[in-house]
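K.L.:
With the input below, show me the fold.
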Amino acid sequence: MNRKGGLFSQERVKQYVSHTDSTAAKQIQTILAAALRKPAGRPIVVVCIGTDRSTGDSLGPLVGMKLRQLQLNRLHVYGTLSDPVHAVNMKDKLSEIHKLHKNPFVIAVDACLGRVKSVGSFQIGEGPLKPGAGVQKDLPEVGHLHINGIVNVSGFMEYFVLQNTRLHLVMSMATVLAEGLSLTDRTEWRQERLNPFQKLTGRL
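P.N.:
Next up is the predicted model:
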């Protein structure tokens, strides 16, 4: 879990998507598609951070598990309920990713705490996130792009709040985010298969 609005809060524009919006998955796909125009041709790696030992912090592994159950073409997924990416193994997992993928574009997914009105929303922004900042852990920054799932309210006894986050909310958010990432995967795969003339004209 990271702290919402941290290092890059004043430097880069962040976009918010409510998981209860009927078009949430499509909104996520649209935002990601725009961001992925820059790293064309690079492998796209999704690092889903968190642990199943904390309800609120299980958002990332739940998203990773749902994505792993799909047949993805472009996205490489790390961090699931059975094989999580968390504080203990973070550095080793990141090292492994960079050995397996040449110059990857990394999308980091993590849970965070925020304002009451933002609970249940996804915050998407450029640049890395700082895992563990919300629970005073010193971990490496992750991602060229980050997606924070705001699962509960920050400000007081945050570790306790994270532990007591409603599972229903986390599961619902994970389903929507996994759908948005799956749509992104299909769009990127389709774009990759276009012939040169189609890429120039923009015709599908």
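K.L.:
can we go C-alpha only for contacts and neighbour counts from here?
P.N.:
OK.
K.L.:
Name the residues of the helix of greatest length in the chain that come out as buried.
P.N.:
In the chain, taking DSSP state H as the definition, the longest helix is helix 167-193. Neighbour-count burial for helix 167-193, counted by 16 or more other Cα atoms under 10 Å, picks out 167, 169-171, 173-188.
K.L.:
Could you also give me the structure for this next sequence, so I can compare it with the first?
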Amino acid sequence: MSSYDPRMPCRRPLDYVEFGPGLVDDIDRRVIGDTRRRKVLDLGCGAGHTAVGLARRGARVIATDSDTEQVAAARDLATEHDVAIEFHTAGPAELAFVRADQIDLAVSVWALSLVEDLDRVFRQVHRCVRAGGHVVVSLPHPALLTADPDDLTRVVQSWKTNEPISERYVHTAEDLVTALTRTNFAVDVLLERHHGGPTPVTLLARARRLGA
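P.N.:
The predicted structure follows:
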């Protein structure tokens, strides 16, 4: 598996959202656009690079992660760059603190590979996102995670100790589109492009929130 992991506390770009390897750097401008004064929800913020980068671009950001150490690292990064972000220690489907219909854009960078039930997450996101708002999700491409179609999980090990550190769920493009559609989103962008190698690395989808 690729060593890329946006949740690791290393330096990553802040001038664009790095949705994952294999995607061109300006893809965030195409799928997100201008974020000034927009209310953005970052699901699984990890060490905070996406949240801080979007806040530096003028977004009003709410960021969540279930890992307290990751949230602490993200707070430190926000302080370092002097941006105000509302942080919560919570899983991606634990969004009771977000008022209904207040989010313009929800983003998640590779984090939902740690979640088995995508429908549960997207039901909560649908409640939070205003009608016409968007959710943009990137995931490890299933071709990267496993060569066995019957193996729906992948244990990720530390490259230093070889100890298991997380279990990632393999979500196909069909899984992602189906979960979004079932929860009343309309997918308008689906990317599996890859650069620099024969195997796709990142799967990305953008979907518009339907309903009044």
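K.L.:
For the two chains, what TM-score is obtained?
P.N.:
The TM-score (TM-score structural alignment, normalised by the length of structure 1) is 0.37; 109 aligned residues with a Cα RMSD of 4.4 Å.
K.L.:
quick revisit: following the chain onward from the longest helix of structure 1, which element is next?
P.N.:
The element immediately downstream of helix 167-193 of structure 1 (helix or strand, assigned by DSSP states H and E) is helix 196-201.
K.L.:
Please identify the buried residues of that following helix?
P.N.:
For helix 196-201 of structure 1, using 16+ other Cα under 10 Å, no residue counts as buried.
K.L.:
elements contacting the longest strand that structure 2 contains?
P.N.:
Ranked by residue count and defined by DSSP state E, the top strand of structure 2 is strand 129-140. Strand 129-140 of structure 2 sits against strand 103-109, strand 202-209, with contacts defined as 3 or more Cα pairs under 8 Å, 6 or more residues apart in numbering; DSSP states H and E.
K.L.:
Using JSON lines, please lay out those strands together with mean neighbour count.
P.N.:
Formatted as JSON lines, those follow (neighbours: other Cα atoms under 10 Å):
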{"stretch": "strand 103-109", "mean neighbour count": "24"}
{"stretch": "strand 202-209", "mean neighbour count": "24"}
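K.L.:
Let me have the ones you listed in JSON lines, adding distance to Leu118 of structure 2 as columns.
P.N.:
Formatted as JSON lines, these follow (distance: least, Cα to Cα, whole Å):
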{"stretch": "strand 103-109", "distance to Leu118 of structure 2": "12"}
{"stretch": "strand 202-209", "distance to Leu118 of structure 2": "13"}
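K.L.:
Asp76 is in contact with His49 of structure 2, correct?
P.N.:
No: look at His49 of structure 2 against Asp76 with Cα atoms under 8 Å: they stay out of range, at 10.9 Å.
K.L.:
Comparing the two, which shows the higher neighbour count?
P.N.:
Per other Cα atoms under 10 Å, whichever of His49 of structure 2 and Asp76 has more neighbours is His49, with 26 against 14.
K.L.:
all strands for structure 1, in order.
P.N.:
2-3, 14-18, 44-48, 75-78, 105-114, 121-126, 145-153.
K.L.:
Next, format those strands as JSON lines and append distance to Leu67 of structure 1 and mean neighbour count.
P.N.:
Shown next, in JSON lines, are the strands of structure 1 (distance: least, Cα to Cα, whole Å; neighbours: other Cα atoms under 10 Å):
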{"stretch": "strand 2-3", "distance to Leu67 of structure 1": "22", "mean neighbour count": "24"}
{"stretch": "strand 14-18", "distance to Leu67 of structure 1": "19", "mean neighbour count": "18"}
{"stretch": "strand 44-48", "distance to Leu67 of structure 1": "10", "mean neighbour count": "24"}
{"stretch": "strand 75-78", "distance to Leu67 of structure 1": "7", "mean neighbour count": "22"}
{"stretch": "strand 105-114", "distance to Leu67 of structure 1": "12", "mean neighbour count": "26"}
{"stretch": "strand 121-126", "distance to Leu67 of structure 1": "17", "mean neighbour count": "22"}
{"stretch": "strand 145-153", "distance to Leu67 of structure 1": "15", "mean neighbour count": "26"}
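K.L.:
Would you mind putting those into CSV with distance to Tyr159 of structure 1 alongside?
P.N.:
Below are those laid out as CSV (distance: least, Cα to Cα, whole Å):
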stretch, distance to Tyr159 of structure 1
strand 2-3, 11
strand 14-18, 24
strand 44-48, 19
strand 75-78, 24
strand 105-114, 10
strand 121-126, 20
strand 145-153, 11
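K.L.:
Minimum distance to Val63 of structure 1: which of the ones you listed has it?
P.N.:
strand 44-48 (6.9 Å; Cα to Cα).
K.L.:
just the angle between that closest one and strand 105-114, please?
P.N.:
30 degrees (axes from the mean of the first three to the mean of the last three Cα atoms, to 10 degrees).
K.L.:
those strands in structure 2, which residues are they?
P.N.:
Using DSSP E, strands in structure 2 cover 39-43, 60-65, 85-89, 103-109, 129-140, 153-157, 164-169, 185-191, 202-209.
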